[in-house]
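1. Give the three-dimensional model of this entry:
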Amino acid sequence: MNNATLKERDLAVLWHPCSQMKDYEKYPMTPIKKGDGVYLEDFDGNRYIDAVSSWWVNIFGHANPTIAQAMKDQVDQLEHVIFSGFTHEPAIELAENLVKITPPGLDRVFYGENGSSAVEIALKMSIHYWQLMDKPEKTQFVTLENGYHGETTGALAVSDVGLYKEPYETMMFDVMTVPSPDCYYREEGESWEEYSRRQFVHMRKLIEEKHETVAAVILEPLVQCATGMRMYHPVYLTELRKLCDEYGVHLIADEIAVGFGRTGTLFACEQADITPDFMCLSKGLTAGFLPLSVMMTREEIFEAFYDDYETLKAFLHSHSYTGYATGCAVANATLKIFREQPIIENNQELAKHMAQATAHFADHPNVAEVRQTGMILAAEMVQDKKTRQGYDWKERRGMRVYEYALSRGALLRPLGNVVYFMPPYVITPEEIDKLADIAWKGIQLATKD
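-> Coordinates of the predicted model:
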């Protein structure tokens, strides 16, 4: 078997996500045979550093032996069982582990299947809770400009990415969107904290005026990933928690992409010292091995649904693989690695090295900004650095970097004109240096007219 044969077979039967399929005529896909640590290997023997953790899920490297063994052991015993009326040890253990390590007060775990489903669970539970509290008028959600929360209908409704959302507007409920605290737009000399505080005025004004009809605010803590790894200061979260408490509004933290060590702490909310009312987790939870998500909430929200059957207060939401035993076993193995190894401390050192290896990017005449939060680093290419005028999206400059990187042994999948690193935590300083060199040369090539 080789790359060419698999490409031909693939294009005859498959429809890939986030793709204009005609693009594969110009940008051929790469069939992958196996993974090993930070590397992916195709059927022709080429190896690529997975700089984006295969859509941000693979935190401990491909084919991690510890996690693989846990998965095999569980499959030999119990692969899955209906989670209504039945339970099993992996799900109980995982819930206990998560309650211990997440922000204090998140004491109840509801299982989903992927990130979008976790968001849907949080949205539905918030709306339902307010009905049980005799506040049925609280039906609206507040979101951030350029936020992204998934692609099922509810998750997409509370997102703000027109390219993904606009064709389906007739299927969705209305939301209220406020300007983002995205620090890319701060004034010269203005700090991240100053700008984030300034942007918070918009949120405060809306909640003060509309809180009686608002069920919850949903946002991605610290990094808006899908819209270009845009970042903001933790003070925004601190102030938002106070505001939600003041006006009786739920706070939903979507930590699907930023949780489990990505931002320099185990969870991004830790950097603001807050506990949300709902926290959505997925991606790194199972380190790229299996789909699984959780939605965590407070005991008081659980108690609102706890009553006699005849009251019909139960939260009737389910998935075929709710509480998936094999997925839970994999997640427990993932958390065990966090417990037994100094992952966060190591990440902090790797993040410093990443910053040093890419520091010179800021001097490039077509790089407007190099920004970083923990193990997420992004460089934004622009046409005019002084005015920050971006390139025409039709020029697809980011894809030029992507093509060059593949030819040099790296998977650097751009977000428009943003080139970013979000690698597995097992990457070495030497591999970071290699990525930085490839990205630098790719940017130079991409910005040539």
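2. use CA for all of it now, contacts and neighbours both
-> Will do.
3. In contact with the closest residue to residue 212 other than its chain neighbours, which residues?
-> Nearest residue to residue 212, sequence neighbours excluded (C-alpha to C-alpha, 6 or more residues apart in numbering): residue 138, at 6.3 Å. Neighbouring residues of residue 138 by C-alpha atoms under 8 Å, 6 or more residues apart in numbering: 127, 130, 131, 212, 213, 214, 215.
4. Next, the structure of the following sequence, for comparison with the previous one:
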Amino acid sequence: MNLKERDKKHIWHPLTQHKLHPETTAIVKAQGCVLTDENGNEYIDAIASWYTSMYGHCNNYITNRVAAQMQILDQVVFSGFTHEPAVKLSEALIDILPDNQNKIFFSDNGSTSVEIGIKMALQYHFNRGEKRHVLIAFEDGFHGDTFGAMSVSGLSVYNGPFEDFFLDVKRIPTPNGKNYDIILERLQDISSQHNVAGFVFEPLVQGAAAMKMHDAEGLERILKFCKSNQIITVADEVMTGFGKTGKHFASDHIETKPDIICLSKALTAGLLPMAITSCTQDIYDAFYSDEISKGLFHGHTYSANPLACTAALAGIELLISDEIQHHIKRIIESHKLFGKHIKTHPKVASVRQTGIIFALDLNIEMERYGNLRDKLFNFFMKNGICLRPLGNTIYILAPYVITDEQLQKVYQVIEDALEIV
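-> So this is what the prediction gives:
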């Protein structure tokens, strides 16, 4: 029995309605940008396996470092203990994060990094004797699958059955260059009528909302409003972090920096699960007290796992290298050329790009996860490309090490796909 058949016996896959999608693809090997299935078929991983393996799969620089760390220290509880990989990673992160970030809190995945950011924002005010319980978030945002993260998310396809149990969240539209006054009026109304604790947002790009992009100037105005009203700002950079927007972090594109930043995915270069929630000294100081109850009582068994920390440190070293920075610039320019070419296609409604994130919308109306999405996905896989359309949006978010030849093949297969829709 092959892997696909064995898989069906016991495994429940994420984000999957198994009655409608009973088939899976069994991957047995990954190297660079190429995935290989159990039948020997190869696929260019044009989404870096959900935006994680940005330096390529099984990158020797990373795997060798982690293999060496395995022989020294594999795991130790992080409450009351510390170790060199965590300390070195904290130093390396502070060096590349926005200048106002000063403290690092470890956890296990993107959802929990946001959960911790929300708890920091709420407890910050609580510890200071203020009752603030309302959060602000963008429409159509997605921040994860735990309850706090779901509360600030705006995509009901993920959250529908749980909405009666959510935190109190008020939503605002994303800035588009024309709606600044409307957003600021909405913010003023919310803050005057409610005790607002924090604003949770995906900076510049909303991933699950089909790579919906908004402008830095509008976000800057929102953050300035929040800062002037003592509203804690929580930037969810789980998807956008580590070079994808053309800078190390999307927050580097704006002058007013968030109080809290949530990181995961490419943090460990796709090798091991880990997340980080960073914050300013001011946030940390609100928890620093003789009263034990004012501490942040959140912890995970594998927080700051030494192997994950080692992978993350190696990934940062690659990120800041001249080679990877060259690749980022190369991909950005390549996407620009493809965008100019494809935007005139009669079946393309629009194209957009932020850094290495490229998306195009088909001028075809459909349900977000309807048959067109499946038809496109199957076409891409049949032609050796791993792309996961979001409704009628096709997007590329490939590893930085993708070659020009591989990138051209991705473009060509996308263009070919337009002929079948």
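5. Which of the contacts of residue 138 of structure 1 has the largest number of neighbours?
-> residue 215 (27 neighbours; other C-alpha atoms under 10 Å).
6. Now do the helices in the stretch 1-150 of structure 1.
-> Applying DSSP state H, counting those that start in this stretch to the stretch 1-150 of structure 1 gives helices spanning 3-13, 53-56, 65-77, 89-101, 115-132.
7. To residue 263 of structure 1, which of these lies closest?
-> Ranking the helices of the stretch 1-150 of structure 1 by proximity to residue 263 of structure 1 (C-alpha to C-alpha) places helix 53-56 first, at 12.4 Å.
8. In contact with the most centrally placed residue in structure 2, which residues?
-> In structure 2, the C-alpha nearest the mean C-alpha coordinate belongs to residue 239, at 1.6 Å (C-alpha atoms, centre = their mean). By C-alpha under 8 Å, 6+ apart, the contact list for residue 239 of structure 2 reads 51, 207, 263, 264, 265, 266.
9. Test my guess that residue 196 of structure 2 contacts residue 134.
-> Yes. Residue 196 of structure 2 lies in contact with residue 134 (C-alpha atoms under 8 Å); the separation is 4.6 Å.
10. So the counterpart of residue 371 of structure 2 in structure 1 versus residue 382 of structure 1, what's the distance?
-> Counting by TM-score structural alignment, residue 371 of structure 2 lines up with residue 396 in structure 1. Per C-alpha to C-alpha, to the nearest Å, residue 396 of structure 1 is found 12 Å from residue 382 of structure 1.
11. With residue 101 of structure 1 instead?
-> Separation of residue 101 of structure 1 from residue 382 of structure 1 (C-alpha to C-alpha) stands at 40 Å.
12. if you count what's nearby, which of the two comes out ahead?
-> residue 382 (22 against 13).
13. What is the neighbour count of residue 35 of structure 2?
-> Residue 35 of structure 2 has 22 nearby residues by other C-alpha under 10 Å.
14. leaving aside the residues next to it on the chain, what's closest to it?
-> Once flanking residues are discounted, residue 35 of structure 2 sits nearest to residue 43: 5.1 Å by C-alpha to C-alpha, 6+ apart.
15. contacting residues for the alignment partner in structure 1 of that neighbour?
-> For residue 43 of structure 2, the equivalent position in structure 1 is taken to be residue 48, counting by TM-score structural alignment. Contacts for residue 48 of structure 1 were tallied using C-alpha under 8 Å, 6+ apart; they are 39, 40, 41, 406, 408, 409, 410, 411.
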